[in-house]
Every structure is written in C-alpha cells, then in structure tokens.
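K.L.:
Curious how this folds, go ahead:
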Amino acid sequence: MQMQYHSRAEIAWAAACGGCKRTVGLEKKMPSVLVVDDNEVARKLIAMPLTEVGFTVETAAGGFEALEKFKAGHHQIVITDILMADGEGIDLIRSLLADTPDLPIVAVSADPRTNPTSSLAMAAKMGARKTLSKPFSALDLLAVVGTLLAGEDEPEAQPA
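P.N.:
Below is the predicted model:
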C-alpha cells in the first residue's frame, strides 16, 4: 500500500524519519521524483529509500534521457549527479530551470573539492536548491527531499 499524506509538512515528516509507516491521510499521492545518474548502482541506491517511503521514482542514465522523461512526466523534484558521461548535470539543471524555474533540484556529486569551483558549488550557483556530497546516507537524502517538498528550503550557502 502506498502511503498518502494531507500536507507537505507530513511528507517532510515521513521523509525525515526514514520512512515511518504511519497513515496520516488519504487525500494526496506522494510526489514523483526523477533520479539522474550515469552509474546504475548509484541510481538504485538513490531511488531505493525514496521508493520505500512511497515516492514514485523514475530514473534516467543521463541528461538527455532525463530531459525526455521530465517533459513526458509529472515530476515534482529532480535529483541529479553532476559529473556524467553524456552531459554535465550543470547543463541539465540549466535546461530544467529554463522551462520550470521553481523546480526543486538536488545536485549530488563525489567531487571532493569544497571550494567555489567544485561541481556542487557550481550546481548551487546554477539553481540547485540543495546539494549532497557522495557518499550520503538515505536519511540525509530523505531529509533533503522532505525539506524541499515542504517548502522549507533555504538557498545553499556558497563556499568562500
């Protein structure tokens, strides 16, 4: 049974608690998430906790496929890797936000740099609302997604 919630706050609560199985309402379907990563294992690791708490998850192996799926679907949030073989995640972010400026995007990367030229810093400058450095925990991912969907997100702080 897919869990459904009354409000974005309840979605955030469910996501932040790591998938608490509590029925709090039956009015709305859980949001759809598009996960983009050129690494199949990474896609599955990102999609799994989201699916477990009831999100509808669609995956794409790269930027071009992601754009096609986004245009064909009804995704409320996008989680994208930044460094991919068939196109940078930065280009994907730019394209998505050109058509849907309020789209919540989470950028993820294994780039170890924490300076203003890092891939995550660049993603934040291009409009990603949140960033996560790989590896990250399922709880961190769910908390970020819940915060974004609840509308409680603050812009990412830029490294000095």
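K.L.:
Every contact and neighbour count from this point should use C-alpha atoms.
P.N.:
Fine.
K.L.:
tally of neighbours for residue 41?
P.N.:
Number of residues near residue 41 (other C-alpha atoms under 10 Å) recorded here: 10.
K.L.:
do the same with residue 48
P.N.:
There are 14 residues near residue 48, going by other C-alpha under 10 Å.
K.L.:
ditto for the one 3 residues further on
P.N.:
Counted with other C-alpha under 10 Å, the neighbours of residue 51 add up to 16.
K.L.:
show me the contacts for the closest residue to it other than its chain neighbours.
P.N.:
Using C-alpha to C-alpha, 6 or more residues apart in numbering and skipping residues adjacent in sequence, the residue nearest residue 51 is residue 57, 6.3 Å away. Residues in contact with residue 57, defined by C-alpha atoms under 8 Å, 6 or more residues apart in numbering, are 32-35, 47, 50-51.
K.L.:
one more, for comparison:
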Amino acid sequence: METSLTKVLVVDDDPALRQLLADYLNRHGYDTLLAPDASDLESRIQRYHPQLIVLDRMLPDGDGVDACRRLRDMGEDIPIVVLTGRDETGDKITGLQAGADDYLGKPFDPRELLARIEAVLRRKKGASALLRQQPVHFGPFTFDPITRQLARAGVNIKLTGGEINLLEALVANPGKPLSRERLLALARDDEHGERNDRAIDIAVLRLRRAIEDDPKQPRWIQTVWGVGYRFSP
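P.N.:
This is a model prediction of the structure:
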C-alpha cells in the first residue's frame, strides 16, 4: 500500500537495534524500512524510494561508508546518516567526505537520531525548493519550473502536462540515471491511464522529438542501458 509518510531506510546488522529504531521512528510519523546489510541496498532504493537512509558503518558485507560513496558515485542524492561505533574525528571526516549528510556515534539516544534526521530533511527540502525555483538552461533551451514552460531561444514550446512532468523530473536530477520505475513515481501523468515502463518510453520519445536535433542520437535525454534515462545538460 502506498503511504504519504516519509520513508526512512534503516540498514544495520543488529536486529534488536533495527526493531527499536523502527518502533521509535514509526511512533514519530515515519514509515520505516529495514535491511540487515548493504547487499540489497540499491534494489531497496529503487523499489521503495526512501527519503533518507540510516546506514551503519560496520556491516557484515562491507563498510557502510564505502556503500555511501558508491551511491554518491552513481548520482544518488538521498540524504544519509551514518551510524558508527567508531566516533573519532577522523572517522567522521571520512564519512562526510564520502557523501554522508550526518554522522552519529554509538551508543546514541534515539531522540538525538530523530533530531538529526529531521534537521537533514529540513536542509534537503530547503535546498530542493531553492533549486526548483531556478530556471534551467541547456543549449538554446530554458525550462522555468515556476511557470512550467520550456522555451527555445525565447519561443515557447508546446508540451503536454505529462511531458512537462517528465522534463521536470529529469532536469531536477542532472546527470543522475533514473530508472523507469523512479520516473513513473516522479513524473505522474494524470492525463493517461497508462502507468508502466512503455508509457515512460513513449513520453521520452515525444520529448526528444520536441528538443533533440536528432531524436535517434539524443544529446540532452540519454538512454542508460539497463537502468532508464538521464538528463545531461
């Protein structure tokens, strides 16, 4: 069942701690997902689209900081709070340099973790809102997210609502490969009943015809084989 609650994915090999955090975060209005290790982290991200990850540093199948670094190298910008029993300054710096948004040593009070989660989400929301207000320029095109209008050299281009939704989702994630499933979640097209991979492929084709010099060799909206599509400004 779909939920409007903020999804938090907790990745920790301690089942007692996982359940404690799940119960605590759920009581405070979050939808908590659980994982015991890093092996299926990427698949859970693609399937459940969490808004934040609580990631243990010491996992049975690797270092959580390495997992964080891999996600950032893939272009994934989900906020990550790293948990660790190694609370030295050098370890914190390593985690932050790997792309973690915050770093919390064990043992910790769940209230502190909750406060850090909420602070990270506030920062993320504020940054995202600011970016969404800025016009995006690529080649001769300008996309204004406030008016939801695409123009080429100052001349407006007529697009459907679904095509605008798709373009908005792509330009909000420059350089980041987005799966068809993720695009379906981001680019909700209420004009059509189709909600499947084929619908996304058709919408991408139409959008390419509107903005690409050669839709068969796209410059702006590129296919990422085995994944989906990427906006490359």
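K.L.:
circling back: dump the contacts of residue 57 of structure 1 to JSON lines, plus distance to residue 72 of structure 1.
P.N.:
Below are these laid out as JSON lines (distance: C-alpha to C-alpha, whole Å):
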{"residue": "32", "distance to residue 72 of structure 1": "12"}
{"residue": "33", "distance to residue 72 of structure 1": "13"}
{"residue": "34", "distance to residue 72 of structure 1": "11"}
{"residue": "35", "distance to residue 72 of structure 1": "15"}
{"residue": "47", "distance to residue 72 of structure 1": "19"}
{"residue": "50", "distance to residue 72 of structure 1": "21"}
{"residue": "51", "distance to residue 72 of structure 1": "20"}
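K.L.:
Mind checking which of these are in helices?
P.N.:
47, 50-51 (DSSP state H).
K.L.:
The residue nearest to residue 51 of structure 1 maps to what in structure 2?
P.N.:
When structure 2 is aligned by TM-score structural alignment, residue 57 of structure 1 is paired with residue 32.
K.L.:
and its match, what helix or strand is that in?
P.N.:
Using DSSP states H and E, residue 32 of structure 2 falls within strand 30-35.
K.L.:
mean deviation (superposed) between that strand and structure 1, please.
P.N.:
Its aligned residues in structure 1 lie a mean 0.7 Å from strand 30-35 of structure 2 after superposition (mean C-alpha distance after the TM-score superposition for structure 1).
K.L.:
Check which helices and strands the next helix or strand after that strand sits against.
P.N.:
Using DSSP H and E, the helix or strand that follows strand 30-35 of structure 2 in sequence is helix 41-48. With contacts taken as 3 or more C-alpha pairs under 8 Å, 6 or more residues apart in numbering; DSSP states H and E, helix 41-48 of structure 2 sits against helix 180-186.
K.L.:
Can you spell out the matching residue range in structure 1 for the helix it packs on?
P.N.:
Under TM-score structural alignment, there's no match for helix 180-186 of structure 2.
K.L.:
So which elements touch that helix?
P.N.:
helix 41-48, helix 161-171, helix 197-211.
K.L.:
and the last one, how far from the chain's centre?
P.N.:
Meaning helix 197-211 of structure 2. 21 Å (C-alpha atoms, centre = their mean, to the nearest Å).
K.L.:
ditto for the shortest one
P.N.:
Offset of helix 41-48 of structure 2 from its chain centre (C-alpha atoms, centre = their mean): 10 Å.
K.L.:
what's whichever helix or strand comes after that helix packed up against?
P.N.:
Proceeding N to C from helix 41-48 of structure 2, the next assigned helix or strand is strand 52-56, under DSSP H and E. Counting contacts by 3+ C-alpha pairs under 8 Å, 6+ apart, strand 52-56 of structure 2 is packed against strand 6-11, strand 80-84.
K.L.:
matching residues in structure 1 for the last one?
P.N.:
On structure 1, the counterpart of strand 80-84 of structure 2 by TM-score structural alignment is residues 105-109.
K.L.:
which residues are contacting that stretch?
P.N.:
77-83, 89, 93, 119-120, 123-124, 127-134, 145.
K.L.:
Now, of those, which are buried?
P.N.:
Applying 16 or more other C-alpha atoms under 10 Å to those, the neighbour count classes 77-83, 89, 93, 119-120, 123-124, 127-133, 145 as buried.
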